[in-house]
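Student: this is the structure alone, sequence omitted:
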């Protein structure tokens, strides 16, 4: 029997530290303040919640603690990091027995800068190899998909709101790409608002809210419920949201 290398990251916890100021961001946010032990699925774990619920902050902290740059990219992206939250310095990581072959932090808000850095440094890093076609020659969504398709097997990948650059059809394509990588030994942790991505089978979905952290089934997520309700009753919902012009006359 072959022992699976996954999960590369088993769980995280926050170390006991009297110096942690629980009134300071992000430690004053319930999902962080009440963090005991967060275990990850060997395949895909999703972070969901409202804006400001520290999903991206948690993802960034995990990335930096795993040796990846806060701005995104692989370990080979050695540019100056942006300022990071103090959360990464107090995380305790429990890793698997084997390190991943590849690691990458895909961050929507800084992907453009990371792509520029890769373009600028390729010649110095690989003087005898022809440069790749610049991803800047593609649309934002195409470049994002190409990055996803270029990820290698046996990898550990953190994706921060990948749907920001992707059309619904591209999100479906991203689901397929993620599944192919999962089947080739990769593990994903993804912060998202996309009900399409959240539908990935057997994934672990963790909700960040005022109650702290909790696991939820796909059909019990607000993302699924709101989207389903809107699509089934969109005319009525639009009327409720925008009001009836005749009533204003």
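Tutor: Thanks, I have it. What you see is a predicted model, and the numbers here were worked out from it, not measured in a lab. Numbers count the residues shown, from 1 in each chain.
Student: for the rest of this, base every contact and every neighbour count on C-alpha atoms.
Tutor: Fine.
Student: for the nearest residue to residue 33 once chain neighbours are set aside, give me its contacts.
Tutor: Of all residues not flanking residue 33 in the chain, residue 27 sits nearest, at 5.1 Å (CA to CA, 6 or more residues apart in numbering). Residues counted as contacts of residue 27 (CA atoms under 8 Å, 6 or more residues apart in numbering) are 20-21, 33, 87.
Student: same check on residue 44?
Tutor: Contacts of residue 44 (CA under 8 Å, 6+ apart): 182, 187-190, 203-204.
Student: now, those that are in helices?
Tutor: residue 182 (DSSP state H).
Student: another one to put next to it:
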């Protein structure tokens, strides 16, 4: 992979920016979220490899990942660009305001894993599955995510392209999260570009990942050890009693 603008830059998404004809109210949701407002004003470069969006609930992580996935042509309720399904639309209009700068020769495949709507995707997947595909509805939440990782996200037939992940750790045990770290590293080696919203200090520890912390300041690049979630979980695990004195 080369830097943005180079003659061999093959990132599926080089940059996210606002469409010239985008009509939105900067004082209304979702543009009023500081991170989304900064994205609309300044755009966002996406490097090769994995980019993590980390921050508190309501900081705009999922809103941005969801919008980038939809702007890329992925179904907003999850799945690949090879098939679409929909139940009830609840997504923000942000995707309609965004334009993705893409290398014309880059891989076009993509997948969006969205934790809270995957049950609907599993039903759709079941309707088009072949005999070799896993029966996702028969598995636990975590098992089904691991099966998707093995058969879609980190499978030689499908890798390369863009993978958008919205808090995948919601379904994962500690050991499964470690397995996802190893698989993400393999996906990057195959040329997959990943944009992931997460609260997980384990997942975001992936070596070489690009980490963006979202909050009242907007979006800022940071190091893993400087993340608020890393500092807080380390403090809690070191001495839970200090936290309980304030909580209980």
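Tutor: Here it is on my side, so go on. Quick caveat, the model's predicted, so the values are computed rather than measured.
Student: just to revisit the earlier point, quick one: which of the contacts of residue 27 of the first structure is most hemmed in?
Tutor: Among the contacts of residue 27 of the first structure, residue 87 has the most neighbours (other CA atoms under 10 Å), with 20 neighbours.
Student: which one in the second structure is aligned with that one?
Tutor: Using TM-score structural alignment, the equivalent of residue 87 of the first structure in the second structure is residue 94.
Student: do you know how far that match is from residue 58 of the second structure?
Tutor: Using CA to CA, to the nearest Å, we find residue 94 of the second structure at a distance of 15 Å from residue 58 of the second structure.
Student: residue 146 of the second structure now?
Tutor: Distance of residue 146 of the second structure to residue 58 of the second structure, given as CA to CA: 27 Å.
Student: surely residue 144 of the second structure meets residue 136?
Tutor: Yes - the criterion here is CA atoms under 8 Å, and residue 144 of the second structure meets it with residue 136 at 5.3 Å.
Student: between those two, what contacts are shared?
Tutor: Joint contacts of residue 144 of the second structure and residue 136 (CA under 8 Å, 6+ apart) do not exist.
Student: ok, residue 66 of the second structure to residue 116 of the second structure distance?
Tutor: 12 Å.
Student: which elements pack onto the strand or helix carrying residue 146 of the first structure?
Tutor: Using DSSP states H and E, residue 146 of the first structure maps to helix 140-150. Under the contact definition 3 or more CA pairs under 8 Å, 6 or more residues apart in numbering; DSSP states H and E, helix 140-150 of the first structure sits against helix 168-183.
Student: next up, the contacts around the residue most central in space within the second structure.
Tutor: Nearest residue to the geometric centre of the second structure (CA atoms, centre = their mean): residue 196, 2.5 Å. Applying CA under 8 Å, 6+ apart, one finds that residue 196 of the second structure lies in contact with 50-53, 65, 164-167.
Student: which of the residues you listed ranks first by neighbour count?
Tutor: For the contacts of residue 196 of the second structure, the largest number of neighbours (other CA under 10 Å) sits with residue 164, at 29 neighbours.
Student: between residue 66 and residue 116 of the second structure, which one's more packed in?
Tutor: Remark: of residue 66 of the second structure and residue 116, residue 66 carries more neighbours, 29 against 13, as counted by other CA under 10 Å.
Student: map residue 176 of the second structure onto the first structure.
Tutor: Aligned partner of residue 176 of the second structure by TM-score structural alignment: residue 170.
Student: how near is that match to residue 88 of the first structure?
Tutor: Using CA to CA, residue 170 of the first structure is found at 32 Å from residue 88 of the first structure.
Student: name the residue in those two with the higher neighbour count.
Tutor: Counted by other CA under 10 Å, residue 170 of the first structure and residue 88 do not tie: residue 88 has more neighbours, with 19 against 16.
Student: which ones are touching that one?
Tutor: Residue 88 of the first structure makes contact with 60-62, 64-65, according to CA under 8 Å, 6+ apart.
Student: residue contacts, residue 242 of the first structure?
Tutor: Residue 242 of the first structure neighbours (CA under 8 Å, 6+ apart): none.
Student: hey, where'd the helices end up in the first structure?
Tutor: Counting by DSSP H, the helices of the first structure are 30-33, 55-65, 111-125, 140-150, 168-183, 222-232, 234-242, 245-248.
Student: do you know which of the ones you listed lies nearest residue 3 of the first structure?
Tutor: helix 168-183 (14.8 Å; CA to CA).
Student: that closest one against the second structure, how far on average?
Tutor: Here helix 168-183 of the first structure, set against the second structure after superposition, deviates by a mean of 0.8 Å using mean CA distance after the TM-score superposition for the first structure.
Student: just want the angle from that helix to helix 140-150.
Tutor: 10 degrees (axes from the mean of the first three to the mean of the last three CA atoms, to 10 degrees).
Student: helices and strands around helix 168-183 of the first structure, which ones?
Tutor: Applying 3+ CA pairs under 8 Å, 6+ apart, we find helix 168-183 of the first structure packed against helix 140-150.
Student: go ahead and name everything in contact with the helix it packs on.
Tutor: By CA under 8 Å, 6+ apart, the residues outside helix 140-150 of the first structure that reach it are 135-136, 162, 165-167, 170, 174, 177-178.
Student: in that helix, what's buried?
Tutor: Within helix 140-150 of the first structure, the residues scored as buried using 16 or more other CA atoms under 10 Å are 140-145, 147-148.
Student: with stretch 218-226 of the first structure instead?
Tutor: Residues of stretch 218-226 of the first structure classed as buried: 218, 221-224 (neighbour count, 16+ other CA under 10 Å).
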